[in-house]
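Asks: just to be clear, the model below is a prediction. Sequence and coordinates:
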Amino acid sequence: MEYYVLTLWCECTVEYSHIHCCALLLLKTPVKARKTTLKISIVTISFNQADYLKKCIDSVLSQHFNDLEYIVVDPGSTDGSREIIESYGDRLIKVFEKDTGAADGLNKGFSRATGDIFGFINSDDELLPEALEKVAEAFRTNTQTSVISGCGYFVDASGAFIKSITPSKFTAWRYAYGAVSVFQQGTFFRSEWFRKVGGFNTENRTCWDGELFLEMALAGASFNTMGEDLAIFRLHDASITGSGRLNELYARDADRLFRSALKRPRSERDRYIAILARLRKWLLEPSWLIRRIARLR
């Protein structure tokens, strides 16, 4: 279908409150219709998290969003997780394949995805009600934005509130100095950027999400934030992020990504720059403090 634009061409001057228009032109110029509907693909990686898995899946499937594609990846759980996944029938896409780790599992999931917008939620985390409609509207409104991060909060194993999470705008420089808050559960991105950077680095076992966003930033993706709560991040004894066993691996990955972002190794001087960069973050983006105070009221 062709759409035509009626254009008013004016040479306007304001004299004693009179506006003089010189010509009216009808241009038969076809205009490409703006896409008003967006398909969202969500991937969940599941491995022996049966205690939280049903809550996670229900939080996605209960979204009041019509064009949703949900993919759940399980490489071989033995705690009843697969039976939980199977119970949802064709309401989700199941990927039961062995993988080499979380990043590889996510790549397997997204290789099946056909959406315009991608997001991923861990099997022990949850989306909040209406999250996907808010995400879709944000991308419809911000047509040039590649990646959007929303807010959320940490909860404990029982679901009790711990603290709020407010993301900061992502740049490669900020990420290199640890001066950006990355809330993966509340971050969504256009599918073409995922494919452009080749997906997740399967060798990264600690911060595959941060590396993905860094690669997008280095490739020219535009990042934005939104003030809506989109998801919850559960901390418990068995969670990957909540454990201390990966600290050494994380330090190695952080040094490698620093070199990738700034094209040089980290120096002693960078320790002080990192402190200043984080201080700058708190001074210029005080929303984290405002949200924390608001929750105390």
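Replies: Received it, and whenever you're ready, just let me know what you need. Owing to the predicted nature of the structure, the values given are computational and were not obtained by experimental measurement.

Asks: contacts, neighbours, all on C-alpha from now
Replies: Fine.

Asks: the host helix or strand of residue 119: which residues count as buried?
Replies: Taking DSSP states H and E as the definition, one finds residue 119 inside strand 117-120. Buried residues in strand 117-120, counting neighbours by 16 or more other C-alpha atoms under 10 Å, are found at 117, 118, 119, 120.

Asks: got it, and stretch 57-76?
Replies: When burial is assessed from 16+ other C-alpha under 10 Å, stretch 57-76 yields the following buried residues: 57, 59-61, 63, 65, 68-75.

Asks: can I get those in CSV with secondary structure?
Replies: Output for the buried residues of stretch 57-76, formatted as CSV (DSSP: H, G, I helix; E, B strand; the rest coil):
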residue, secondary structure
57, helix
59, helix
60, helix
61, helix
63, coil
65, coil
68, strand
69, strand
70, strand
71, strand
72, strand
73, strand
74, coil
75, coil
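
Asks: farthest-separated two in those?
Replies: In the buried residues of stretch 57-76, the most distant members under the criterion C-alpha to C-alpha are 65 and 75, with 28.0 Å between them.

Asks: now the helices: where do they sit in the stretch 1-150 of the chain?
Replies: For the stretch 1-150 of the chain, applying DSSP state H, counting those that start in this stretch gives helices covering 50-61, 81-86, 102-110, 131-141.

Asks: just these: most buried one?
Replies: Between the helices of the stretch 1-150 of the chain, helix 102-110 has the highest mean count of neighbours, a mean of 23, where neighbours are mean count of other C-alpha atoms under 10 Å.

Asks: quick one: residues contacting the spatially closest residue to residue 133 that is not a sequence neighbour.
Replies: Using C-alpha to C-alpha, 6 or more residues apart in numbering and skipping residues adjacent in sequence, the residue nearest residue 133 is residue 65, 5.9 Å away. Residues near residue 65 by C-alpha atoms under 8 Å, 6 or more residues apart in numbering: 130, 132, 133.

Asks: separation between residue 65 and residue 120?
Replies: Here the criterion is C-alpha to C-alpha, to the nearest Å. By it, residue 65 lies 16 Å from residue 120.

Asks: okay, pairing it with this:
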Amino acid sequence: MRISIITICYNRKATIEQSIKSVLGQDYPNIEYIIIDGNSTDGTKEIIESYSGKIATYRSEPDKGMYDAINKGLYLATGDIVGLMHSDDVFYDSTVVSKIVAKFENELETEGIYGNGIYVTNDADEKLVRNRIGGAYNFDNLKSGWLPLHPTVYLKRSLIEKYGGYDLNFNIASDTEFLLRYLFKYKIKLSYLDEYIVKMRMGGLSTSYSRAFEVLLEDFRIYKYHNISPIRAVFQKKLQALLQYLKK
């Protein structure tokens, strides 16, 4: 079974190499690694190019933002399974991809999986900031703001061909719309892998405090778009995040 892993980046010289090494260091052999760069100017491209012999597909060109870049990667992917590795993040350990593939192979009806993740400080100490345990999947919880941690989600590529990529009408939280479309609208068969999959550095594209209010407003629009009570869902979503932070 082939797995496609997509990294998108723009001016991530400080972190991109660790993300690349994390993917290349996996013990699972059949990985198609795709990197989409937004025409970086800080030396990121030079770092990526130094690994060119180990990267299946690499493109560097202007884009319309992170979700446009992810879509480019999705449409280039040829693997049976597709997932993301953000340019500020790393796999929890070298066995993660093997565990993901085994889950799909052991549960043939599964169309997507998700797991656990941790948020750590963006420094050499990598101190734990927040522990995100996915927990068993329950469709009804979607209405209360629960969603799997986006970078832990891996889907069959056939689903993406059927249901599409990220909606560029949502600039900051399109991952929320993407997950709700697949889980709430199309009700895909999702399984929980009770393993840590990713370490996310605070301050990256997906964890910036400065964009928290913008994300909240866009989340409100997205839940309304999917006919889910936005006040309840967004409040519960933020409350869950706060409780996870307090339980670290």
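Replies: Received, thanks. Here the structure is a predicted model, which means the values were calculated and not measured.

Asks: returning to that earlier point: of the helices of the stretch 1-150 of structure 1, which is nearest residue 197 of structure 1?
Replies: Between residue 197 of structure 1 and these, the shortest gap by C-alpha to C-alpha is with helix 102-110, which sits at 11.9 Å.

Asks: do me a favour and get the end-to-end distance for stretch 60-80 of structure 2?
Replies: End-to-end span of stretch 60-80 of structure 2 (C-alpha to C-alpha): 24 Å.

Asks: structure 1: matching residues for that one?
Replies: Residues 96-116 of structure 1 are where stretch 60-80 of structure 2 aligns, taking TM-score structural alignment as the criterion.

Asks: distance between that stretch and the chain's centre?
Replies: If you compare the mean C-alpha spot of stretch 96-116 of structure 1 with that of the full chain, they lie 16 Å apart, counting by C-alpha atoms, centre = their mean, to the nearest Å.

Asks: same question, stretch 244-262 of structure 1
Replies: The gap between where stretch 244-262 of structure 1 is centred and where its chain is centred comes out at 21 Å by C-alpha atoms, centre = their mean.

Asks: and for stretch 78-92 of structure 2?
Replies: Relative to the mean C-alpha coordinate of its chain, stretch 78-92 of structure 2 is positioned 7 Å out (C-alpha atoms, centre = their mean).

Asks: ok, now stretch 192-201 of structure 1?
Replies: Averaged C-alpha coordinates place stretch 192-201 of structure 1 at 13 Å from its chain's average position (C-alpha atoms, centre = their mean).

Asks: buried set for it?
Replies: Using 16+ other C-alpha under 10 Å as the burial criterion, the residues of stretch 192-201 of structure 1 that qualify are 193, 194, 197, 199, 200, 201.

Asks: ends of stretch 117-125 of structure 1, what's the gap?
Replies: Length of stretch 117-125 of structure 1, first residue to last, C-alpha to C-alpha: 19 Å.

Asks: likewise stretch 254-273 of structure 1?
Replies: In stretch 254-273 of structure 1, first residue to last residue: 15 Å (C-alpha to C-alpha).

Asks: in TSV: the buried residues of stretch 192-201 of structure 1, plus distance to residue 276 of structure 1 and secondary structure.
Replies: Compiled in TSV, the buried residues of stretch 192-201 of structure 1 are given as follows (distance: C-alpha to C-alpha, whole Å; DSSP: H, G, I helix; E, B strand; the rest coil):
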residue	distance to residue 276 of structure 1	secondary structure
193	31	helix
194	31	helix
197	30	coil
199	32	coil
200	30	coil
201	30	coil
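
Asks: now the residues you listed in JSON lines, please, with extra columns for distance to residue 89 of structure 1.
Replies: As requested, those are exported to JSON lines (distance: C-alpha to C-alpha, whole Å):
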{"residue": "193", "distance to residue 89 of structure 1": "30"}
{"residue": "194", "distance to residue 89 of structure 1": "28"}
{"residue": "197", "distance to residue 89 of structure 1": "33"}
{"residue": "199", "distance to residue 89 of structure 1": "28"}
{"residue": "200", "distance to residue 89 of structure 1": "28"}
{"residue": "201", "distance to residue 89 of structure 1": "31"}
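
Asks: quick check, nearest of the residues you listed to residue 262 of structure 1?
Replies: Proximity of those to residue 262 of structure 1, judged by C-alpha to C-alpha, is greatest for residue 197, which lies at 17.8 Å.

Asks: what's the closest non-adjacent residue to the equivalent of the closest one over in structure 2?
Replies: The equivalent of residue 197 of structure 1 in structure 2 is residue 163 (alignment by TM-score structural alignment). Spatial nearest neighbour of residue 163 of structure 2, chain neighbours left out: residue 182 (7.4 Å); criterion: C-alpha to C-alpha, 6+ apart.

Asks: show me the contacts for the equivalent of that neighbour over in structure 1.
Replies: Residue 182 of structure 2 maps onto residue 216 in structure 1 when the alignment is built from TM-score structural alignment. With contact set as C-alpha under 8 Å, 6+ apart, residue 216 of structure 1 has these partners: 193, 194, 197.

Asks: tell me which of those you also see in structure 2.
Replies: Mapping the contacts of residue 216 of structure 1 onto structure 2 (both residues aligned by TM-score structural alignment, their matches' C-alpha atoms under 8 Å) leaves residue 197 still in contact.

Asks: save the contacts of residue 216 of structure 1 as a markdown table, and put in distance to residue 262 of structure 1 too.
Replies: Shown next, in a markdown table, are the contacts of residue 216 of structure 1 (distance: C-alpha to C-alpha, whole Å):
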| residue | distance to residue 262 of structure 1 |
| --- | --- |
| 193 | 21 |
| 194 | 22 |
| 197 | 18 |
